[in-house]
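Enquirer: got a structure for you, letters missing:
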């Protein structure tokens, strides 16, 4: 479910964008302390991609053999409530890592990493992960492994999503990653992906009692989840995953854009493909939307965070202004319409898009437009959080429950 994300440039984003419409929801977890300008956690590591067999800086065991760290087994972790937890999300387009420590019922982020790796590039046509894509991804995962070591992480969960689910060589790549980095990636189901996304971002839903849809536009798939508020964690009423994300849809329809008329026709074809895939879910949820006085919508993806940045006219992406923003859906549609008619060069020149994302953002707009067709909420909530936060909350909650069970045993004896 990992999608494309704009670069986070907090050090250069000075304005709060308060003059623009939109309100910010309750974040409910502490932001990390502001780093110094040269803080390592806010600069992109310069790891070079390489083929298997290159040199590594692995820890060395007493027998002189390179020893892979284990970032998966909590039994070997010496788990303690105040130690660091890590969540790694390897998607079709992005590799993302979040390291945090518990802080009451929430957590404080102590390190993070995100890199566009384009793991699923060409997958829609070939059915396989390319050597170049795997090299790029392995280089990013080596950076993640070093951060896990340096932060002394004691419990981590690393997941892979649609690209590895779909690729014929996905499982082989996962094993290669384990051998090279010590990171054990779990290829999760689309259902688990949807559950983690809800757990990670539902707290940003706008206030209200009406039904809500949470969606995640990924690189290789899109998940739609209908939820009902039910205590601290909402109840999932229905969900659907379709194999269309910003990478898979772009590769399927084609990257050639041509004239303005051809670009608009290409966008219309994207909309048709996605709308057809959404049709079963749209039919099932229609009755809930029609009978509600208010419906709510929350999106977690690089598409919605990018469009929100353009709405705020930010010169550089700033997560603090985007995460939790609530924007009129009409405004997001207007931005999508403008982007769909622009040339690749015009989109690449826009702040918060750039050349790396200019070819993918249109597919994201087509998916978003189709979602607004089937769930026409007046406002759209924007979340720059999702699977990683869901993983962290799951691990921390399980740890608390384990501590409580141990305490109950002690009390009983």
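Expert: Yep, it's here. Just so it is clear, the structure is predicted and the values come from calculations on it, not from any experiment. Numbering: from 1, shown residues only.
Enquirer: C-alpha only now, for contacts and for neighbours.
Expert: Will do.
Enquirer: What are the boundaries of the strands in the stretch 51-200 of the chain?
Expert: Secondary structure of the stretch 51-200 of the chain by DSSP state E, counting those that start in this stretch: the strands cover 85-90, 94-103, 106-116, 155-160, 185-187.
Enquirer: Let me have those strands in TSV, extended by mean neighbour count and distance to residue 202.
Expert: Formatted as TSV, those follow (neighbours: other CA atoms under 10 Å; distance: least, CA to CA, whole Å):
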stretch	mean neighbour count	distance to residue 202
strand 85-90	27	18
strand 94-103	22	18
strand 106-116	20	14
strand 155-160	24	20
strand 185-187	20	23
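Enquirer: Output those strands in TSV; the columns should cover distance to residue 403.
Expert: Formatted as TSV, those follow (distance: least, CA to CA, whole Å):
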stretch	distance to residue 403
strand 85-90	16
strand 94-103	14
strand 106-116	17
strand 155-160	15
strand 185-187	25
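Enquirer: right, so of the ones you listed, which gets closest to residue 257?
Expert: For these, proximity to residue 257 was assessed by CA to CA; strand 106-116 is nearest, at 22.5 Å.
Enquirer: in a strand, that's where residue 282 is, yeah?
Expert: No - secondary structure assignment places residue 282 outside any strand; it is helix (DSSP: H, G, I helix; E, B strand; the rest coil).
Enquirer: Need the distance between the two termini of stretch 322-338.
Expert: This stretch, stretch 322-338, spans 20 Å end to end (CA to CA, to the nearest Å).
Enquirer: With stretch 96-116 instead?
Expert: So stretch 96-116: terminal residues 9 Å apart, CA to CA.
Enquirer: Minimum distance to residue 407: which of the strands of the stretch 51-200 of the chain has it?
Expert: strand 94-103 (19.0 Å).
Enquirer: which stretch among the strands of the stretch 51-200 of the chain comes nearest residue 247?
Expert: Among the strands of the stretch 51-200 of the chain, strand 94-103 comes nearest to residue 247, with 10.8 Å by CA to CA.
Enquirer: so what does the closest one touch, helix or strand wise?
Expert: In terms of contacts (3 or more CA pairs under 8 Å, 6 or more residues apart in numbering; DSSP states H and E), strand 94-103 is packed against strand 85-90, strand 106-116, helix 131-150, helix 387-412.
Enquirer: Second structure for comparison follows:
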């Protein structure tokens, strides 16, 4: 399959693999895999990958390597983001993967990560000529891009991902009111560059990039549409009242209640609380009344670039 590429997005929470065939500048997915590696578990704010997480990551890379060989893929791109970017032993992980599988991992900075996310969301068809704010909530970092379908007006990556916020603010479940207040104060300080950039720019819409926004959509839709599968769509428009209601429920819920909710995968049972709080905070600060979602994100952005 010489017209095929493999792209890996090695995130703080999840490792993703996508294999796609490229034709005339466009890509068609033929295989995908993912693993909730939780690379940042227990060490994200210490800047160190714990041994159990290190081993889970290596095991996943071995599995991905076998699939790449199965499809006889010669062109491979593996992208690492926040956890490997900030971990003291991140290079040791990269060296181990290279030695054991032959896969070379490229660490990208937050601005390059934001660019790939923009390219992925653009490829989904979610963007128009109107100005929008893309938000990608990862485990280690959150990327924001103010953009249109034609250009990026501003972008920045913030090391305030859901895994980092859980360790700092979500030690008690359900999350207490005082912890939410502390988190709001922290976001107000951390996201000041975003709010300054948005001044004088009319941003009508927030576009969530995959991840937590897929969970919001699934939880909402599965209440009335048992056959709904977010993997079947590229974009989704939220009913704002439904989104506000479901994020209220998630923020107030216990771990046990979230585990029982249809549409929440185990990886996001805890992460979704912090993601809900960030989403609602940004919506309120920027007075955003339209929210949509793209199931395309970083790996699709990388693939779109390779296809070009």
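Expert: Looks like it arrived, so ask away. Keep in mind that this is a model prediction, so the values were computed, not measured.
Enquirer: hmm, back to that, buried deepest among the helices and strands packed on strand 94-103 of structure 1, which one?
Expert: strand 85-90 (a mean of 27; mean count of other CA atoms under 10 Å).
Enquirer: quick revisit: of the strands of the stretch 51-200 of structure 1, which is nearest residue 205 of structure 1?
Expert: strand 106-116 (17.0 Å).
Enquirer: At which residues are the helices of the stretch 51-200 of structure 2 located?
Expert: Per DSSP state H, counting those that start in this stretch, the stretch 51-200 of structure 2 carries helices over the ranges 51-70, 82-86, 90-101, 110-124, 162-169, 177-190, 192-198.
Enquirer: quick one, which of those is packed in tightest?
Expert: Comparing the helices of the stretch 51-200 of structure 2 by mean neighbour count (mean count of other CA under 10 Å), helix 82-86 comes out on top with a mean of 26.
Enquirer: mean deviation (superposed) between that helix and structure 1, please.
Expert: By mean CA distance after the TM-score superposition for structure 1, the fitted helix 82-86 of structure 2 averages 0.6 Å away from its aligned residues in structure 1.
Enquirer: Next, the contact list for residue 131 of structure 2, please.
Expert: Residue 131 of structure 2 is in contact with 146-148, 202-205, counting by CA atoms under 8 Å, 6 or more residues apart in numbering.
Enquirer: what do you get if the cut-off is 7 Å, keeping everything else the same?
Expert: Contacts for residue 131 of structure 2 (CA atoms under 7 Å, 6 or more residues apart in numbering) come out as 146-148, 202-204.
Enquirer: Which position in structure 2 pairs with residue 353 of structure 1?
Expert: Mapped onto structure 2 by TM-score structural alignment, residue 353 of structure 1 lines up with residue 264.
Enquirer: What of residue 304 of structure 1?
Expert: That one, residue 304 of structure 1, aligns with residue 213 by TM-score structural alignment.
Enquirer: just checking, its match touches residue 294?
Expert: No - between residue 213 of structure 2 and residue 294 there is no contact under CA atoms under 7 Å: 8.2 Å.
Enquirer: Make sure residue 121 of structure 2 is actually in contact with residue 292.
Expert: No - contact criterion CA under 7 Å: residue 121 of structure 2 and residue 292 do not qualify, at 11.0 Å.
Enquirer: Alignment lookup: residue 215 of structure 1 to structure 2.
Expert: Residue 215 of structure 1 maps onto residue 135 in structure 2, by TM-score structural alignment.
Enquirer: scratch that, residue 238 of structure 1
Expert: In structure 2, residue 238 of structure 1 lands on residue 154 (TM-score structural alignment).
Enquirer: List the contacts of that match.
Expert: Taking CA under 7 Å, 6+ apart, we find residue 154 of structure 2 in contact with 145-147.
Enquirer: Which of those residues fall in strands?
Expert: Counted as lying in strands by DSSP state E, out of the contacts of residue 154 of structure 2, are 145-147.
Enquirer: Could you dump the residues you listed into JSON lines with distance to residue 274 of structure 2 and neighbour count added?
Expert: As requested, those are arranged in JSON lines below (distance: CA to CA, whole Å; neighbours: other CA atoms under 10 Å):
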{"residue": "145", "distance to residue 274 of structure 2": "20", "neighbour count": "24"}
{"residue": "146", "distance to residue 274 of structure 2": "22", "neighbour count": "23"}
{"residue": "147", "distance to residue 274 of structure 2": "25", "neighbour count": "22"}
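Enquirer: Save these as a markdown table, and put in distance to residue 162 of structure 2 too.
Expert: Shown next, in a markdown table, are those (distance: CA to CA, whole Å):
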| residue | distance to residue 162 of structure 2 |
| --- | --- |
| 145 | 18 |
| 146 | 21 |
| 147 | 24 |
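Enquirer: nearest to residue 52 of structure 2, of those?
Expert: residue 145 (33.8 Å).
Enquirer: what does the closest one align to in structure 1?
Expert: Using TM-score structural alignment, residue 145 of structure 2 pairs with residue 225 in structure 1.
Enquirer: Repeat that for residue 279 of structure 2.
Expert: Match for residue 279 of structure 2 (TM-score structural alignment): residue 368.
Enquirer: mean shift of the helix or strand hosting that match relative to structure 2?
Expert: Using DSSP states H and E, residue 368 of structure 1 maps to helix 361-374. Mean deviation of helix 361-374 of structure 1 relative to structure 2 after superposition (mean CA distance after the TM-score superposition for structure 1): 1.4 Å.
Enquirer: where does that helix sit relative to the chain's centre, distance-wise?
Expert: Here helix 361-374 of structure 1 is found 17 Å from its chain centre; the criterion is CA atoms, centre = their mean, to the nearest Å.
Enquirer: swap in stretch 128-146 of structure 1?
Expert: With CA atoms, centre = their mean as the basis, the mean position of stretch 128-146 of structure 1 lies at 17 Å from the chain mean.
Enquirer: Structure 2: matching residues for that one?
Expert: Using TM-score structural alignment, stretch 128-146 of structure 1 pairs with 48-66 in structure 2.
Enquirer: do the same with stretch 107-115 of structure 1
Expert: Using TM-score structural alignment, stretch 107-115 of structure 1 pairs with 27-35 in structure 2.
Enquirer: The matching stretch vs structure 1, mean deviation?
Expert: With mean CA distance after the TM-score superposition for structure 1, stretch 27-35 of structure 2 averages 0.9 Å from its match.
Enquirer: Quick one: residues in contact with that stretch.
Expert: Stretch 27-35 of structure 2 has contacts (CA under 7 Å, 6+ apart) with 14-22, 60, 304, 307.
Enquirer: Could you rerun that using 8 Å?
Expert: Taking CA under 8 Å, 6+ apart as the rule, stretch 27-35 of structure 2 contacts 14-22, 60, 64, 303-304, 307.
Enquirer: same check, this time on stretch 263-277 of structure 2
Expert: 13, 36, 137, 139, 162-163, 165-166, 170, 180, 212, 215, 218-219, 222, 247, 250-251, 255, 258-259.
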